[in-house]
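Novice: this one's sequence-less:
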């Protein structure tokens, strides 16, 4: 049977992708950021999954503002890196495991999630930057990837509780897939940041580190954080952290923290990263 063996959470800052692509990862400014991923890059060499379910948000690359699904599951055979205005990133094509994706979609509908199916979409930095951070420069990604896009840009956004329920439903779906697969689930985005308005550049390390602490054994509190709470405490883009809750719920009740990293700043964003192992 398929099994979720690990969960990874990471920021997906586009400037990190640009620094990576331009070979600036050893620059004085960027080196501390990339060094924070070295442990995970070594760990994943011995723990490479067959499939990653990758929770991210589209940044008006594949889903323009006329169509904004709450949860969208990638169903195509392959996904090309998106052109976000300065050309496509020079990273590999993303290939799907459509058998598992189809199974998850069916089980989610049975569990009363009206999931949107995306038969065609390009994937932007929200998905490709985490892959680069974990796998480095490669000619092809070493695993299949099922994109799960979450609306965190347009009202109404899903609640933390609803994202938690989705993660739990994904866990159940994977557990009843008959093929023997090593599956990881990644939650991306965040941490605290605001890109516009009078509070542009806002970063809240206290909020971020409390979130990281509670991601282990204080998840009841995290599920109760409202959209307004995120806005006040972590900036207008801090809502991306709800995607970490999908990852966390998919791991079950108890987890072990294998690695944690937090750094301020990268561009105008707080970078957070954790590797978790389910214990049940």
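Specialist: Here it is on my side, so go on. Values in this document were obtained by computation on a predicted structure and should not be read as measured data.
Novice: switch to C-alpha atoms for all contacts and neighbour counts from now on
Specialist: Fine.
Novice: residues contacting residue 152?
Specialist: For residue 152, the contacting residues are 57, 158, 239, 240, by C-alpha atoms under 8 Å, 6 or more residues apart in numbering.
Novice: could I get the residues you listed as a markdown table with neighbour count?
Specialist: Putting those into a markdown table (neighbours: other C-alpha atoms under 10 Å) gives the following:
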| residue | neighbour count |
| --- | --- |
| 57 | 28 |
| 158 | 19 |
| 239 | 28 |
| 240 | 26 |
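Novice: could you work out the most separated pair of those?
Specialist: 57 and 158 (12.2 Å; C-alpha to C-alpha).
Novice: please enumerate the shared neighbours of those two.
Specialist: Counting by C-alpha under 8 Å, 6+ apart, the residues touching both residue 57 and residue 158 are 151, 152.
Novice: what is the burial count for residue 231?
Specialist: Residues lying near residue 231 (other C-alpha atoms under 10 Å) number 16.
Novice: quick check: the gap between the closest residue to it other than its chain neighbours and residue 189.
Specialist: Excluding its sequence neighbours, the residue lying closest to residue 231 (C-alpha to C-alpha, 6 or more residues apart in numbering) is residue 238, at 6.7 Å. As judged by C-alpha to C-alpha, to the nearest Å, residue 238 and residue 189 stand 8 Å apart.
Novice: likewise for residue 136?
Specialist: 18 Å.
Novice: repeat that for residue 268.
Specialist: Taking C-alpha to C-alpha, one finds residue 268 at 13 Å from residue 189.
Novice: of these two, who's got more company?
Specialist: Using other C-alpha under 10 Å, the more surrounded residue of residue 268 and residue 189 is residue 189, with 28 against 17.
Novice: find the nearest non-adjacent residue to the more buried one, please.
Specialist: Per C-alpha to C-alpha, 6+ apart, closest to residue 189 is residue 11, 4.4 Å.
Novice: strands along the chain, start to end?
Specialist: Using DSSP state E, the strands of the chain run over residues 3-10, 51-56, 71-74, 78-79, 94-95, 116-118, 144-150, 182-188, 255-266, 269-278.
Novice: dump these to CSV, plus mean neighbour count and distance to residue 225.
Specialist: Formatted as CSV, these follow (neighbours: other C-alpha atoms under 10 Å; distance: least, C-alpha to C-alpha, whole Å):
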stretch, mean neighbour count, distance to residue 225
strand 3-10, 24, 18
strand 51-56, 26, 19
strand 71-74, 24, 19
strand 78-79, 22, 33
strand 94-95, 22, 33
strand 116-118, 17, 25
strand 144-150, 24, 17
strand 182-188, 26, 17
strand 255-266, 16, 21
strand 269-278, 23, 18
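Novice: also this one, for the comparison:
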């Protein structure tokens, strides 16, 4: 039987591997990094056997020729792409745990693809670099399509997370499980609006998330979110899945900063269950 010993949700961008040089952005970036240091410390103290990492992909591992809605890494090792300025790093996995999670999710009605040799882009590697800066723990990469329509609804992502949590609590491979969902918040990628940060959206989202009002987030129209907070904000699905897995009662906001050089509203939270 497994139990969750730690849970978090964070924004990310590959650009955050570069520290802004001076000005307000540098101070904002330092607050973000301090937030990740806080999370890294609490994660290490939780002594997990495995860290479930829920993220997406940016046309490196998955593309139009093969694009699952959900996939589960079922291997013993996951190679990082090392793109977009993120240092290349590979991660250990726990194959029997990945297989148990995939089997359990399929039995629960989620046709999650098993991806034994899945490679990880900055959606995974960027937050992991910051959370595992000077130590290591095996990971389970969980992919949700947040990039190319048709996307799973926010409600479906939340239901997926709740099913994932049920599977973790009933499997017998890994006892102490940590989980992080990562992506967003407001940012536009590859559009004329790139560089825009909607702090109003970010603040409203964080208000709902930290107070545990997940069903209200899940009810948000996907097109409305993308129109108002950018195509990168589609990644709030990963936050919903992580929070759903641990039956979150809320979350603690550790940091939120709109960093102009990173073109992204960056938040760091620890989920409370």
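Specialist: Nice, thanks for sending it over. Note that the structure is a prediction, hence the values are computed from the model and not measured.
Novice: quick check: TM-score for this pair?
Specialist: Once the chains are laid over each other, their TM-score by TM-score structural alignment, normalised by the length of the second structure reads 0.90; 267 aligned residues with a C-alpha RMSD of 2.0 Å.
Novice: rewinding a little: with distance to residue 35 of the first structure as extra columns, can I get the strands of the first structure in CSV?
Specialist: What follows is those, written out as CSV (distance: least, C-alpha to C-alpha, whole Å):
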stretch, distance to residue 35 of the first structure
strand 3-10, 14
strand 51-56, 22
strand 71-74, 31
strand 78-79, 29
strand 94-95, 25
strand 116-118, 35
strand 144-150, 25
strand 182-188, 18
strand 255-266, 10
strand 269-278, 12
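Novice: relative to residue 263 of the first structure, which of the contacts of residue 152 of the first structure is nearest.
Specialist: Minimum distance to residue 263 of the first structure across those is 17.1 Å, recorded for residue 240 (C-alpha to C-alpha).
Novice: test my guess that the closest one contacts residue 187.
Specialist: No. When contacts are counted by C-alpha atoms under 8 Å, residue 240 of the first structure is not listed as touching residue 187 (9.2 Å).
Novice: any common contacting residues for those two?
Specialist: By C-alpha under 8 Å, 6+ apart, no residue touches both residue 240 of the first structure and residue 187.
Novice: in the stretch 101-250 of the second structure, what residue spans correspond to helices?
Specialist: For the stretch 101-250 of the second structure, applying DSSP state H, counting those that start in this stretch gives helices covering 122-131, 154-170, 199-210, 214-218, 222-229, 236-245.
Novice: check the mean deviation of the shortest one from the first structure.
Specialist: Averaged over the aligned pairs, helix 214-218 of the second structure sits 0.9 Å from the first structure after superposition, using mean C-alpha distance after the TM-score superposition for the first structure.
Novice: please work out which residues of the first structure line up with that helix.
Specialist: The aligned range for helix 214-218 of the second structure in the first structure is 219-223, by TM-score structural alignment.
Novice: returning to what we had before: run a quick neighbour tally on the residue nearest to residue 231 of the first structure.
Specialist: 27.
Novice: now swap in residue 135 of the second structure and tell me
Specialist: So residue 135 of the second structure, with other C-alpha under 10 Å, has 9 neighbours.
Novice: now do it against residue 50 of the second structure, distance only.
Specialist: Distance from residue 135 of the second structure to residue 50 of the second structure, by C-alpha to C-alpha: 13 Å.
Novice: also residue 71 of the second structure?
Specialist: For residue 71 of the second structure, the distance to residue 50 of the second structure equals 17 Å [C-alpha to C-alpha].
Novice: what sits against whatever residue of the second structure lines up with residue 99 of the first structure?
Specialist: Residue 99 of the first structure maps onto residue 96 in the second structure, with residues paired by TM-score structural alignment. By C-alpha under 8 Å, 6+ apart, the residues touching residue 96 of the second structure are 74, 173.
Novice: on that earlier part again, residue contacts, the residue mapped onto the residue nearest to residue 231 of the first structure from the second structure?
Specialist: Applying TM-score structural alignment, one finds that residue 238 of the first structure aligns to residue 233 in the second structure. Residue 233 of the second structure makes contact with 183, 184, 185, 186, 187, 188, 225, 226, according to C-alpha under 8 Å, 6+ apart.
Novice: out of those, grab the one that's most surrounded.
Specialist: residue 185 (33 neighbours).
Novice: the counterpart of it in the first structure - nearest residue in space that isn't next to it in sequence?
Specialist: Under the alignment (TM-score structural alignment), residue 185 of the second structure pairs with residue 191 in the first structure. Spatially, and ignoring its direct neighbours in sequence, residue 191 of the first structure is nearest to residue 270 (5.3 Å; C-alpha to C-alpha, 6+ apart).
Novice: what does residue 69 of the second structure give?
Specialist: Per C-alpha to C-alpha, 6+ apart, closest to residue 69 of the second structure is residue 145, 5.0 Å.
Novice: my guess is the one you found contacts residue 154, does it?
Specialist: No. Residue 145 of the second structure lies out of contact with residue 154 (C-alpha under 8 Å); the separation is 11.4 Å.
Novice: need the contact list for the alignment partner in the first structure of residue 263 of the second structure.
Specialist: Under the alignment (TM-score structural alignment), residue 263 of the second structure maps onto residue 268 of the first structure. By C-alpha under 8 Å, 6+ apart, the contact set of residue 268 of the first structure is 193, 194, 195, 201, 202, 203.
Novice: figure out which of the helices of the stretch 101-250 of the second structure is closest to residue 253 of the second structure.
Specialist: Closest approach to residue 253 of the second structure among the helices of the stretch 101-250 of the second structure (C-alpha to C-alpha): helix 199-210, 6.8 Å.
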